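> Okay, here's the prediction I keep looking at, along with the sequence it came from:
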Amino acid sequence: MKSKIRIEKLDGALHIRYRWMVLSLMPLMVVFTSVCIGMPAYLMYLGQPIMPEYGIWGQRVLYFVMGFCLYFTLVFFFNRSDIHINSEELTIRHLPFPWIKGNKRLPVSEIHDLAVKRKVTKSREGTHEKFYLIAKLQNGETFELLSIPNQSQEETKLLEETLDEFVLDIRKNEA
């Protein structure tokens, strides 16, 4: 399985790139995208109003919902999170489409520790692991930087070790 996390150290900075695409959901995403784009296009081509019994507002709500669903499908197809850490600042950007949690910036001086936390949930389908990249701030708050579902524990452990090593290097250079 190809890793969704890429870690690079360049010019005294740490770059982490996390791709959001979940390959196991790819067939569902293709069908969903086709329906979201194809159905309104086909109905407009035919000149048929969608849901005429609900009037113009019913059509507008339907188009809004389909656009919303298409947006989320495209986000999970193409988006990635880029984390850049240097001696001054930690920056998180979600590209190419904007995301709900938004882009974030934290001064490194406010960060006490960076860690990867594991959360296990159980359901009828089985046990699922999800990892979270968190920052513990100097004032005692914890700040979720990134959620990492469907990732191996070895890769997240490597991510945590790399982050710890980088933060220690920054602390040594400050002293």
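That came in fine, so what should we check first?
> only C-alpha atoms for contact and neighbour calcs from this point on.
Fine.
> Which other helices and strands does the longest helix anywhere in the chain contact?
If you go by DSSP state H, the chain has its longest helix at helix 55-78. The elements that helix 55-78 packs onto, with contact taken as 3 or more C-alpha pairs under 8 Å, 6 or more residues apart in numbering; DSSP states H and E, are helix 26-46.
> buried ones in stretch 88-97?
90-94 (16 or more other C-alpha atoms under 10 Å).
> what residues are up against residue 63?
residue 40 (C-alpha atoms under 8 Å, 6 or more residues apart in numbering).
> Now do it against residue 56, distance only.
Separation of residue 63 from residue 56 (C-alpha to C-alpha, to the nearest Å): 11 Å.
> Equivalent analysis for residue 21, please.
36 Å.
> quick one: secondary structure of residue 167?
Taking DSSP: H, G, I helix; E, B strand; the rest coil as the rule, one finds residue 167 in the helix state.
> for residue 2, that is, sorry about that
Per three-state DSSP, residue 2 ends up coil.
> ok, now residue 113?
Reduced to three states with three-state DSSP, the structure at residue 113 is strand.
> Tell me, how many residues neighbour it?
Residue 113: 16 surrounding residues under other C-alpha atoms under 10 Å.
> Same check on residue 132?
Neighbours of residue 132 using other C-alpha under 10 Å come to 18.
> Quick check: the gap between residue 117 and residue 147.
According to C-alpha to C-alpha, residue 117 and residue 147 sit 10 Å apart.
> Which residues are in contact with each of the two?
Shared contacts of residue 117 and residue 147, defined by C-alpha under 8 Å, 6+ apart, are found at 131-133.
> Could you export those to a markdown table, including columns for secondary structure and distance to residue 86?
As requested, the shared contacts of residue 117 and residue 147 are exported to a markdown table (DSSP: H, G, I helix; E, B strand; the rest coil; distance: C-alpha to C-alpha, whole Å):
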| residue | secondary structure | distance to residue 86 |
| --- | --- | --- |
| 131 | strand | 23 |
| 132 | strand | 20 |
| 133 | strand | 17 |
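> Pasting the second one now:
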Amino acid sequence: MSKKLKIERSAGALDITYSWGNPSRWFLAFFSLFWNAFVLFFLAVGAGWFIVFHLIAGAFIGWYTLTLFLNKSVIKASSQELTITHGPIPWFSKDRQIPARAVKQLYVEIGPVKQNNQSTYQLMAQLDTDARVKLIGAEMDKERLLEVEATVERYLGIADDPSMNLSGKSMNGLNLDEVRANLERLQKIKKWLPASMAQKMEEAEHKIAAEAARRSSDDGIFVPGEDWAASSSSGFLKPRILPAPEHDLTFPFYLSGTGDDILLEGAPATVGRTAQLDWDNDDGSISRQLEVVSPGDGGKRHFYATRERGRWTYYEERRLDDNEVAKLGFSEDHHPLRFENGRERYYPRDEKTGRRFVLGQGHPVRQFVYFTSSSTAQFRALKSGNQPWEVYIEEPIDGASFEAKE
């Protein structure tokens, strides 16, 4: 682990802290002191307005130097969101807050800024909308960003795609030894090549290294949908096998069955009815509905666990009554293209189709999840055969809320 990184894991979150410091800060500190002393001297002897520009430049250099000595970036990952904050000194780096379920992939690419004629790197996030968001920019230590990427992806359960790093496409089928040999032959003339071409060579070298690491690794990542052929074949319907947890940082509530005793937010509870939904999409995603009963007053709470892109996200949900469903615009086979709930306007994601298994019997279902950009709440609308629409309002809940009862 990089000495500049501080990684702390808990049941509910992953915290990664690293300082902005780099070797150039000592030179900048000396230069800033010299420059500002020079400007203050001329101010003291009554220099004219021309010195104002030097004063502004000195203040900017001094401010930037302070950020290198004092500032840290904190990346906090939980089952609900991914946040990045910078401080304590304000700078141009933006704080980010992204729903964890929206993060499809993290990757490192070469940035547009150079420092001391050397490339800098930036950590990017690809979202489920295919939008790309810069999380950290202008970092000279590529290995540090790669370590941050790997740590966050492992915690959130995102299957790494090394070919994404440094903005690459898939390199399957390439003869890496041949490509590496060609790049080595070009090293002799690299210094005479245009800067843009030399940068492309650097990108290719990094991508080759990442692809070689991917091909040599065998980490046993679960392949979504690998058992789908059996469960979808004619006359042989059964729920998919739930994957084993990839780490022990949080309790795998999604594996719970009827009658299991658990702790919910520290209080004893028992799992009641359960159902499993196996979706037909290419990544073989799985969802579960779980009822949790309090042994004291018999109160029931309902949860929706969904596995998408290799990780589990939890929601607490409440089913709407028939009047509430009708007000949102649902009727028979019709689902609204949008609806309003208070001041928020909700839109559906792509339709999902699959089967819901209850007590071992599977029934075809279709489902829409309605979302809004201004709230974490969402609506889940499910249609099973000729049955009325089941519409639930959901709020994300931290996976650390569920614990094993000893």
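Noted; the coordinates are in hand. Predicted model, so just to flag it, every value in this text is computed and none were measured.
> For the two chains, what TM-score is obtained?
Scored against TM-score structural alignment, normalised by the length of the first structure, the superposed chains reach a TM-score of 0.75; 161 aligned residues with a C-alpha RMSD of 3.0 Å.
> ok so, going back, for the shared contacts of residue 117 and residue 147 of the first structure, which one is nearest residue 82 of the first structure?
The closest of these to residue 82 of the first structure turns out to be residue 133 (C-alpha to C-alpha; 12.6 Å).
> counterpart of the closest one in the second structure?
When the second structure is aligned by TM-score structural alignment, the residue opposite residue 133 of the first structure is residue 123.
> now the helices: where do they sit in the second structure?
24-44, 51-70, 142-156, 176-186, 195-216, 228-232, 322-327.
> For residue 346 of the second structure, find the nearest of those helices.
helix 322-327 (13.6 Å).
> so the closest one corresponds to what in the first structure?
Using TM-score structural alignment, none of the residues of the first structure align to helix 322-327 of the second structure.
> Over to stretch 70-85 of the second structure?
The aligned range for stretch 70-85 of the second structure in the first structure is 78-93, by TM-score structural alignment.
> what's the span of that stretch from first residue to last?
OK, stretch 78-93 of the first structure end separation, C-alpha to C-alpha: 14 Å.
> just how off-centre is that stretch within its chain?
The chain centroid and the centroid of stretch 78-93 of the first structure are separated by 12 Å under C-alpha atoms, centre = their mean, to the nearest Å.
> what does stretch 135-155 of the first structure give?
Worked out by C-alpha atoms, centre = their mean, stretch 135-155 of the first structure lies 12 Å from the chain centre.
> what residues are up against the equivalent of residue 28 of the first structure over in the second structure?
When the second structure is aligned by TM-score structural alignment, residue 28 of the first structure is paired with residue 27. Counting by C-alpha under 8 Å, 6+ apart, residue 27 of the second structure touches no other residue.
> at 10 Å instead, please
residue 65 (C-alpha atoms under 10 Å, 6 or more residues apart in numbering).
> and what of residue 52 of the first structure?
Counted by C-alpha under 10 Å, 6+ apart, residue 52 of the first structure has contacts 58-59.
> Please apply the same query to residue 139 of the first structure.
Counting by C-alpha under 10 Å, 6+ apart, residue 139 of the first structure touches 110-112.
> tell me which of those are still there in the second structure?
Checked against the second structure using both residues aligned by TM-score structural alignment, their matches' C-alpha atoms under 10 Å, the contacts of residue 139 of the first structure keep these contacts: 110-112.
> Closest to residue 3 of the first structure out of those?
Among these, residue 111 lies closest to residue 3 of the first structure (C-alpha to C-alpha), at 27.1 Å.
> Excluding sequence neighbours, find me the nearest residue to that closest one.
In this structure, residue 111 of the first structure finds its nearest non-sequential neighbour in residue 137, 4.4 Å apart by C-alpha to C-alpha, 6 or more residues apart in numbering.
> dump the residue contacts of the one you found.
Residue 137 of the first structure neighbours (C-alpha under 10 Å, 6+ apart): 106-114, 143.
> distance from the centroid: which residue in the second structure tops it?
What lies farthest from the middle of the second structure is residue 45; by C-alpha atoms, centre = their mean that is 56.3 Å.
> separation between the alignment partner in the first structure of it and residue 67 of the first structure?
In the first structure, the residue paired with residue 45 of the second structure according to TM-score structural alignment is residue 48. Using C-alpha to C-alpha, we find residue 48 of the first structure at a distance of 19 Å from residue 67 of the first structure.
> and what of residue 14 of the first structure?
Residue 14 of the first structure is 36 Å from residue 67 of the first structure, where distance means C-alpha to C-alpha.
> neighbour-wise, which of the two wins?
Shown here are residue 14 of the first structure and residue 67; by other C-alpha under 10 Å, residue 14 has more neighbours (19 against 14).
> Touching, that one and residue 164? I think so.
No. Checked against C-alpha atoms under 10 Å, the pair residue 14 of the first structure and residue 164 is beyond contact range at 11.4 Å.
> Residue 154 of the second structure maps to what in the first structure?
Under the alignment (TM-score structural alignment), residue 154 of the second structure pairs with residue 165 of the first structure.
> State the number of residues packed around that match.
12.
> Quick one: residues contacting it.
Neighbouring residues of residue 165 of the first structure by C-alpha under 10 Å, 6+ apart: 159, 171.
> and if we set it to 8 Å?
Applying C-alpha under 8 Å, 6+ apart to residue 165 of the first structure gives no contacts.
> gap between it and residue 66 of the first structure?
Distance from residue 165 of the first structure to residue 66 of the first structure, by C-alpha to C-alpha: 45 Å.
> ok, and the closest non-adjacent residue to residue 393 of the second structure?
In this structure, residue 393 of the second structure finds its nearest non-sequential neighbour in residue 379, 4.5 Å apart by C-alpha to C-alpha, 6+ apart.
> for residue 364 of the second structure, same thing?
Spatial nearest neighbour of residue 364 of the second structure, excluding adjacent residues (C-alpha to C-alpha, 6+ apart): residue 355 at 4.4 Å.
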